[in-house]
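[1] Next come a sequence and a model predicted from it.
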Amino acid sequence: MECSTFSKYSWLDFAFAVIGVCTFLFDVGSDLWVAKEFYVDGDFFWFGVLVCFMVLSSVVVQMFSWFWYKYDRELQGFQTAGENVLLCSDGRCKLYCWLHVLQLGFFFRHISAIKEGFQVWWRGKRGSEYAVYMTHDLSMLRLIETFCESAPQLTLMLYIMLRTNRARTMQYVSVAASTSSVAWMVVDYHRSLRSFLPDKAQQGWGSSVLYFLWNLLLIAPRVGAVALFASVLPAYIAAHFLSLWPALVLWAWRQETNFMDSAGGEWLYRATVGLIWYFSWFNVTEGRTRGRSTIYHSLMVSDCTILLLTWWWYRDPDLTQSYAGGLVLALPLAYLVGLLLKGLYYTCSHPKLYSQSSQAGEDVPDTQEPRQFHSLQTAVSSPLWNKRMAGHAQYFYSAASPRPLVSSTNRNKSTSALSEREQTYL
């Protein structure tokens, strides 16, 4: 089933897969070490909070992985072709279920991707599309894992350092692990989206570097503001999150997200999007991206300003004298630079794509000459085209939103329903 519309699996794809699993293992190892240190030192409250973050993020990631496994089993021709890769045979379904129950499904996907990628890249085995398919899923799962665990854990470590006015080695390690996880996720996710472009061979590293920088400069001040607020009013940080997160979930629902293949899965996705939006912007639907992004950043600027002013009012002047002024100036300045770099990215480095079914007058975030989503349109009939990430690439790169060609109400009933669902993404 090799075809020209699929990205060929290269040594760089294999390197990203290996680095991804190494980053994952390093992150898990550092989490366990920090948890052990908290327990040994008698800090049982922080031990419990950290373990809750780890368990919650693991459960969410395993749920997404299991949902996708169930969806993929319904694709025509996928079970037979991918049997040795994703355990799609009926006899192995129970084994794969237990792997997810034991919180090992995500790790197994990493190992499967490395195994298949090595056979494709080094041994020249046919099946590049299977390796690419798994790579795209892993990129999305890493994104979810990062914002469910790494970003909250980074906030927690900064809060503890600010609250106690000291830092231990394990805290530095945890901050480094969480920061590297966020940084790697940003580059890996951007690269995964760009692999859907018809001119993938022409893309350079400059675009990814710029994408990484503006995301880092927008995420870091947000995490810092939340940590500073928590350091002076720890009892109110949960109330702050619970007052903002439901509104963000409701906003995702109002945007009519269409990422999962079931109602339960879609609400899980919306809840996760709300958590991601608590820290960073993440486009989830097609249409007027610039307007939604402006609303989001206006909300974040207002919220971060309130958090910083609250911290400034309640802080201990003696303990914070050495860094208070610098933080109050640095965090807003970093966010402003991040917004400027984001505008530069969309102006100079963000390719815009259009569909022949696009409506005139839609919002166009870029100034470059548009390209057609040619490779997506020609591969729509293949069961090994990763529609989940293709949909996000469509939202991220489209210059104008195309009209849905059909509407599918039940995507798993038959092959025709699956075909209709693929067309709605494109």
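    It's in. Residues are numbered from 1 along each chain as shown.
[2] When you work out contacts or count neighbours from here on, use the C-alpha atoms and nothing else.
    OK.
[3] show me the contacts for the residue nearest to residue 241 when sequence neighbours are not counted.
    Sequence neighbours aside, residue 278 is the residue nearest to residue 241 in space, at 7.9 Å (criterion: C-alpha to C-alpha, 6 or more residues apart in numbering). Going by C-alpha atoms under 8 Å, 6 or more residues apart in numbering, residue 278 touches 241, 244, 245, 248.
[4] how deep is the first one tucked in, by neighbour count?
    If I follow you right, that is residue 241. By the criterion of other C-alpha atoms under 10 Å, residue 241 has 13 neighbours.
[5] Pasting the second one now:
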Amino acid sequence: MMKFTKQDFIFLVGGIIIYVVDIGVDFWVASKYFCQGQYSWSILILSFRGLSSLITQVFSYEWFKNDWEGTDTGKLKWIFLVHLFQCGIFIRYWFALKYGCQAAFKQNSGGDASETDPPNFIQKQVIDVVTDINMLRVFKTFLETTPQLFVQIYILMEHSKNNFCQYAAIFMSFCGISISTVDYQVSLRKSLPDKDEFHVLSKLVYLFYKLFTITSWILSISLITLLSVRTSVILLIFLWICGFTWTLKQHTTFCKSMKMEYLYRTVVGIILIFTFFNIKGRKTNYCISIYYATHTVVTLGILLVYMFWKPSVIKGIDFIIVSILTVLSLVLGIIFLAVYYRRFHPTAYCRPQACSDEVDGEAEQKDRVKTSRFQNFIMQ
């Protein structure tokens, strides 16, 4: 297991600041739309915020219950109350700051201690806590930040009224997507012993791969929505059904209860609308090729429809700019995707999960859930 360093602690503090600022920007944007009489946009922005907050609080509380199983029930009641008021993430950040400060500043880095020694124990504590936070941030990114980014870009295309409020929201959305995807990969490498260290260059390549492919897809969906909101909704629902069905066939085992497992699969289905994730940690060259080939075909099809149909909902110069950005983002995203999997993707995967009908496999799976929840989470 890799160390939690001072640099990691600084990034943790930065993540807290961005999280708080993001909340403020959401309410600021919603209030601006409300004051302008655009109540539907205001409600939509707040709905994404409320839905993502509710789901992340549910997962956070369930993880606390699993981790504190057999401990004082009074603590769990207090934790439940905090999550009921949608503040569970701040409890997790408090634990992360507490353990992170001890691991990064108050411990000697020398020596090869065993896993039971206090230094390694603190290191494992802080990495586990930060990993849980990054899991929740991935949920938040694709339940709230990415849909909000899509809405903001659609509003700019439809009304062509640019203001600082909208640009601030779009900027915060891009920051949220970028930081959460990179932090997710960093946590993955730190949590799993058979993963290589995530160096600066590999972080940048991975960041650009995700950012460009997501940007291209969001622009494409925005163009569809300009043509027909109903068609856009039908497409998104169809994509979610495909993603949800794929998670069912993968037989994910992330949660202890089946209710939470189905909620998890529902969330993963939403994530798969916007980007590809390998939910079982297995080699998926075939699946990822089909995924992005489909996105490429749909994106090019949308641009061809606009090129030949020339609908009046978008001006010629606007279409040229949007189409160039869409194609450029798609090409760059595919290039960074190929470079990442060719040069920077870890060749060592997690231990293959045994079949569920083997007794030893079941016991081993339970041990993995207890020791590292991240081993059953979505992996890239």
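    On my side now, so go ahead. This is a predicted model, so every value here is computed, not measured.
[6] hang on, the earlier thing: the residue nearest to residue 241 of structure 1 should be in a helix, yeah?
    Yes. Counting by DSSP: H, G, I helix; E, B strand; the rest coil, residue 278 of structure 1 is part of a helix.
[7] what's the matching residue for it over in structure 2?
    Here residue 278 of structure 1 is matched to residue 273 in structure 2, going by TM-score structural alignment.
[8] Give me the contacts around the helix or strand where residue 388 of structure 1 lies.
    Counting by DSSP states H and E, the element that carries residue 388 of structure 1 is helix 387-397. Outside helix 387-397 of structure 1, the residues that touch it by C-alpha under 8 Å, 6+ apart are 136-137, 140, 192-194, 196, 259-260, 283-287, 350-353, 376, 401, 422, 425-426.
[9] picking that back up, between the contacts of residue 278 of structure 1, which is nearest residue 39 of structure 1?
    Ranked by distance to residue 39 of structure 1 (C-alpha to C-alpha), the contacts of residue 278 of structure 1 are led by residue 241 at 26.3 Å.
[10] wait, doesn't residue 113 of structure 1 sit right on residue 131?
    Yes. Contact criterion C-alpha atoms under 8 Å: residue 113 of structure 1 and residue 131 qualify, at 6.0 Å.
[11] picking that back up, can you tell me which of the contacts of helix 387-397 of structure 1 end up in helices?
    Residues of the contacts of helix 387-397 of structure 1 located in helices (DSSP state H): 136, 137, 140, 192, 193, 194, 376, 422, 425.
[12] which ones are touching the fourth one?
    Each residue near residue 192 of structure 1 by C-alpha under 8 Å, 6+ apart is listed here: 135, 136, 139, 389.
[13] In structure 2, what residue spans correspond to strands?
    For structure 2, no strands are identified by DSSP state E.
[14] Quick check, central residue of it?
    Nearest to the geometric centre of structure 2 sits residue 138, at 2.4 Å (C-alpha atoms, centre = their mean).
[15] Show me what it aligns to in structure 1.
    Using TM-score structural alignment, residue 138 of structure 2 pairs with residue 143 in structure 1.
[16] unless I'm mixing things up, that match is touching residue 185, no?
    Yes. With contacts counted by C-alpha under 8 Å, residue 143 of structure 1 reaches residue 185, the gap being 5.8 Å.
[17] give me the stretch of structure 2 that stretch 103-123 of structure 1 matches.
    So stretch 103-123 of structure 1 is aligned with residues 86-106, judged by TM-score structural alignment.
[18] Name the surrounding residues that touch the matching stretch.
    Contact partners of stretch 86-106 of structure 2, identified using C-alpha under 8 Å, 6+ apart, comprise 4-6, 9, 12-13, 16, 53-54, 57, 60-61, 79, 82, 119, 122-123, 125-126, 129-130, 133.
[19] Pull the distance from it to the chain's centre.
    The chain centre lies 20 Å from the centre of stretch 86-106 of structure 2; the measure is C-alpha atoms, centre = their mean, to the nearest Å.
[20] The residue lying closest to residue 145 of structure 2 once chain neighbours are set aside: what's it in contact with?
    Of all residues not flanking residue 145 of structure 2 in the chain, residue 173 sits nearest, at 5.4 Å (C-alpha to C-alpha, 6+ apart). By C-alpha under 8 Å, 6+ apart, the contact list for residue 173 of structure 2 reads 145, 146, 148, 149.
[21] List just the nearest of the residues you listed to residue 337 of structure 2.
    residue 146 (19.4 Å).
[22] Surely that closest one and residue 177 touch.
    Yes. Using C-alpha under 8 Å, residue 146 of structure 2 is in contact with residue 177, at 7.1 Å.
[23] Check the spacing between the closest residue in space to residue 107 of structure 2 that isn't next to it in sequence and residue 60 of structure 2 real quick.
    Closest residue in space to residue 107 of structure 2, ignoring its immediate chain neighbours: residue 119 at 6.6 Å, by C-alpha to C-alpha, 6+ apart. According to C-alpha to C-alpha, to the nearest Å, residue 119 of structure 2 and residue 60 of structure 2 sit 26 Å apart.
[24] And the two? Which one has more around it.
    residue 60 (23 against 20).
[25] post-alignment, stretch 169-183 of structure 2 versus structure 1, mean distance?
    In the superposition with structure 1, the average deviation recorded for stretch 169-183 of structure 2 is 0.6 Å (mean C-alpha distance after the TM-score superposition for structure 1).
[26] now that stretch: which residue numbers in structure 1?
    The aligned range for stretch 169-183 of structure 2 is 174-188, by TM-score structural alignment.
[27] Give me the buried stretch members for the matching stretch, please.
    174-175, 177-188 (16 or more other C-alpha atoms under 10 Å).
[28] Narrow those to those in helices?
    174-175, 177-188.
[29] from these, which is closest to residue 33 of structure 1?
    residue 174 (8.8 Å).
[30] quick one, what contacts the nearest residue to the closest one once chain neighbours are set aside?
    Residue nearest to residue 174 of structure 1 in three dimensions, not counting chain neighbours: residue 30, with 5.9 Å by C-alpha to C-alpha, 6+ apart. By C-alpha under 8 Å, 6+ apart, the residues touching residue 30 of structure 1 are 170, 173, 174, 177.
[31] if we go to 10 Å?
    Counting by C-alpha atoms under 10 Å, 6 or more residues apart in numbering, residue 30 of structure 1 touches 24, 36, 170, 171, 173, 174, 175, 176, 177, 178.
[32] export these to a markdown table and tack on distance to residue 118 of structure 1?
    A markdown table is the format used below for those (distance: C-alpha to C-alpha, whole Å):
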| residue | distance to residue 118 of structure 1 |
| --- | --- |
| 24 | 19 |
| 36 | 35 |
| 170 | 35 |
| 171 | 36 |
| 173 | 31 |
| 174 | 31 |
| 175 | 32 |
| 176 | 29 |
| 177 | 27 |
| 178 | 28 |
